[in-house]
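In: got a predicted structure plus its sequence, pasted below:
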Amino acid sequence: MINKLSIIIPAFNEARTIALVLEKIKEVELINNIEKEVIIINDASTDNTEETIRTYQNNNPELTILYFSQQINMGKGAALNRAIQETSGEYLVVQDADLEYDPKEYNTLLQPVVDGVADVVYGSRFQGGNPHRVLFFWHTLGNKFLTFLSNMLTNLNLTDMETGYKLIKTPIAKSLNLREKRFGFEPEVTAKIAKVKDIRIYEVGISYYGRTYADGKKVCWKDGFRAIYCIIKFNLF
C-alpha cells in the first residue's frame, strides 16, 4: 500500500533546469492518486539555484516542496543521505535536478509496487523500447562493466546498476546506513539493498535523455574508479 511518494532531488548548480524538473513533477498524475512530496537538498550551489527553487516554491504552493540547503558542498551521496532522512512517503525515488530522466515515468516505476510485488524498482536505461539519447560509447561500456561487476558480487541480474532512477521502500532506505558522499551512492545502495533479507527487486525500462559535459554533466572517469572501489568495499567487507 502506498499513499505518498517522496521525490528526492540533490541539486548543485542546476538553476538552468531545476524549475523545469519541478514543473514536470507537478504535472505528473500518479496512479491511484498517490500523493507527491518533493525534498530538495541544495548542495552549496554557487549559482542562483536557491533563488530559482524559492521562486518556484512560492508560485506553486500546490506542490509540496521541502527545501534544505547545505553550507558546504558535500557531494551527491551526502545530499541523498540527508534527503532520505527527511522523507515521509512510504516509498522514495531519486530524481536528478537535470533533465536526463523524465518524471512521467514514475508510474512505470510504481506499477510493480502497486501490484504488490516489489520493494525496490530500478529504472533501466538499457532495456529496449524507450527513447535513449545516443552519446558516449565509453560511458555506456563503463556503466555495463560496473553493472556486471556489481552483479557478480550481489548475485543480482540487473541491467543498469548505475541508473539514477531507483524507487525504494522508505523504511528500507533509512535502514541502510549509507556513507558514500559522491557518486559512489549507486553501487553502495545496490550492495546494501542486495543484503536485505527477502527483499523483492524489480527492473523496468525507462527513457534516458543524457547530457553532454557542455550541458553540465558532472560524472567523470574518476567516479568510475570510485564506483569499482565501492562495489568491492560494500560487497566484500
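Out: Done, it's in.
In: going forward, measure contacts between C-alpha atoms and count neighbours the same way
Out: Fine.
In: show me the contacts for the spatially most central residue of the chain.
Out: Residue closest to the mean C-alpha point of the chain, counted by C-alpha atoms, centre = their mean, is Val94 at 2.8 Å. Counting by C-alpha atoms under 8 Å, 6 or more residues apart in numbering, Val94 touches Ile7, Ile8, Ile9, Leu80, Gly164, Tyr165, Lys166, Leu167.
In: again, only this time at 7 Å
Out: Listed by C-alpha atoms under 7 Å, 6 or more residues apart in numbering, the contact set of Val94 reads Ile7, Ile8, Ile9, Gly164, Tyr165, Lys166.
In: Lys76 versus the closest residue to it other than its chain neighbours, what's the distance?
Out: Of all residues not flanking Val94 in the chain, Ile8 sits nearest, at 5.1 Å (C-alpha to C-alpha, 6 or more residues apart in numbering). Going from Ile8 to Lys76 by C-alpha to C-alpha, to the nearest Å gives 11 Å.
In: just Ile231 next, same as before
Out: Applying C-alpha to C-alpha, the value for Ile231 to Lys76 is 17 Å.
In: neighbour-wise, which of those two wins?
Out: More crowded of Ile231 and Lys76, by other C-alpha atoms under 10 Å: Ile231, with 27 against 23.
In: the structure to be compared is supplied as follows:
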Amino acid sequence: MQSTTLVIIPAYNEAATIGQVIKNIKRWCDADILVVNDGSTDGTSATARAEKVTVIDLPCNLGIGGAMQTGYRYACRYGYEFAVQVDADGQHDPRFIDTLVQPLLAGKADMVIGSRYMEDGDYRGSLARRAGSRFFSFLLKLLTGQAIYDTTSGFRAVNRRVLAYFIRHYPPDYPEVEVIMQLLRQGYRLKEIPVAMYPRKGGHSSITLLRSVYYMLKVSLAVVISYLR
C-alpha cells in the first residue's frame, strides 16, 4: 500500500553514503522513498536500487533544483500528499521526518523547514556557511518580516499545495533560499522547527570559494527579484 508521504533523496556521486541513508530512513518512518540520481558517475544508482527503493536516473547532472523538481513531479503524478527532502550525504536525521510532516498533517503549514539554528545543538558547520545563512535570514526578515533561522536547510517537508506550485516554479540553481521568498510572496504558510543535523558522512561538498561568491550574489539577486515581482 502506498504511503501518503514520499521522501525524495537527490543524489550526485553519493555511493559511499546513500545505502545507509536509505536504511536509516526505513528504520524511522514508513514513507515511500525516491532517489533521484542526478547523473552520478559512481555506483549511486546501483547502491540505491540494492535497497529496493524507486530510483530515477537523470541522463546528466541537472543540479539540486532539477533533481528536486523531478522528485516533486513524481510525487504529484503518483498522488502523494506530502514530500520530504532528505540529503544523500547523511547530514539529515531521519528520526525527524515524521516531526516535519506533523504540522502539514495538522493543516498548520504548507512547508516545514528543519532548522539547525533554532536551538543550541551539536551542529556547527563552517563559519562561512553560518555567516551565509545569517545573511539570508536577515535579508528575508528585512523584506518579508518573517524570521527564518536556517534559510539554507535542505531538510524540509511540503504539502500537496506546494507540490503543485513547485512542479511549475522551482529554481534550477541553489533553490533553498529563493523558494522561501517565492512561497512567502504567494501567501503560503511556512513553519520552522528545530532538528538535529550532522556533518556529511562522505563525499565532498560542491561549494568552492568561487562558487560561494557566485552563490551569495546569485541567491541575493534572486531573492530581491522574487520580492519585487
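Out: Received the coordinates, thanks. Keep in mind that this is a model prediction, so the values were computed, not measured.
In: need the TM-score from the superposition.
Out: Once the chains are overlaid, their TM-score stands at 0.87 when taken by TM-score structural alignment, normalised by the length of the second structure; 219 aligned residues with a C-alpha RMSD of 2.0 Å.
In: burial count for the residue nearest to Val94 of the first structure?
Out: Neighbours around Ile8 of the first structure, by other C-alpha under 10 Å: 27.
In: what's the mean deviation for the host helix or strand of it versus the second structure?
Out: In the assignment (DSSP states H and E), Ile8 of the first structure maps to strand 4-11. Mean deviation of strand 4-11 of the first structure relative to the second structure after superposition (mean C-alpha distance after the TM-score superposition for the first structure): 1.0 Å.
In: what is the end-to-end distance of stretch 11-22 of the second structure?
Out: Counting by C-alpha to C-alpha, you get 12 Å between the two ends of stretch 11-22 of the second structure.
In: ranges for the helices of the first structure?
Out: For the first structure, the helices defined by DSSP state H cover 18-27, 49-59, 76-86, 106-114, 137-154, 170-174, 185-194, 221-236.
In: so the longest one versus helix 185-194, what angle?
Out: Comparing the axes of helix 137-154 of the first structure and helix 185-194 via axes from the mean of the first three to the mean of the last three C-alpha atoms, to 10 degrees yields an angle of 20 degrees.
In: what does helix 137-154 of the first structure correspond to over in the second structure?
Out: The aligned range for helix 137-154 of the first structure in the second structure is 127-144, by TM-score structural alignment.
In: list the buried residues for the matching stretch?
Out: Within stretch 127-144 of the second structure, the residues scored as buried using 16 or more other C-alpha atoms under 10 Å are Gly132, Ser133, Arg134, Phe135, Phe136, Ser137, Phe138, Leu139, Leu140.
In: go through those and name the one nearest Val55 of the second structure.
Out: Closest to Val55 of the second structure out of those is Ser133 (31.1 Å), distances taken as C-alpha to C-alpha.
In: quick one, what contacts the closest one?
Out: Residues near Ser133 of the second structure by C-alpha under 7 Å, 6+ apart: Asp150, Thr151, Thr152.
In: tally of neighbours for the last one?
Out: Residues contacting Thr152 of the second structure under the criterion other C-alpha under 10 Å number 24.
In: swap in the first one?
Out: The local packing count at Asp150 of the second structure equals 25, with neighbours defined by other C-alpha under 10 Å.
In: how close does the closest residue to it other than its chain neighbours sit to Val158 of the second structure?
Out: If the residues on either side of it in the chain are set aside, Asp150 of the second structure comes closest to Ser115, at 5.1 Å by C-alpha to C-alpha, 6+ apart. Ser115 of the second structure sits 15 Å away from Val158 of the second structure, going by C-alpha to C-alpha.
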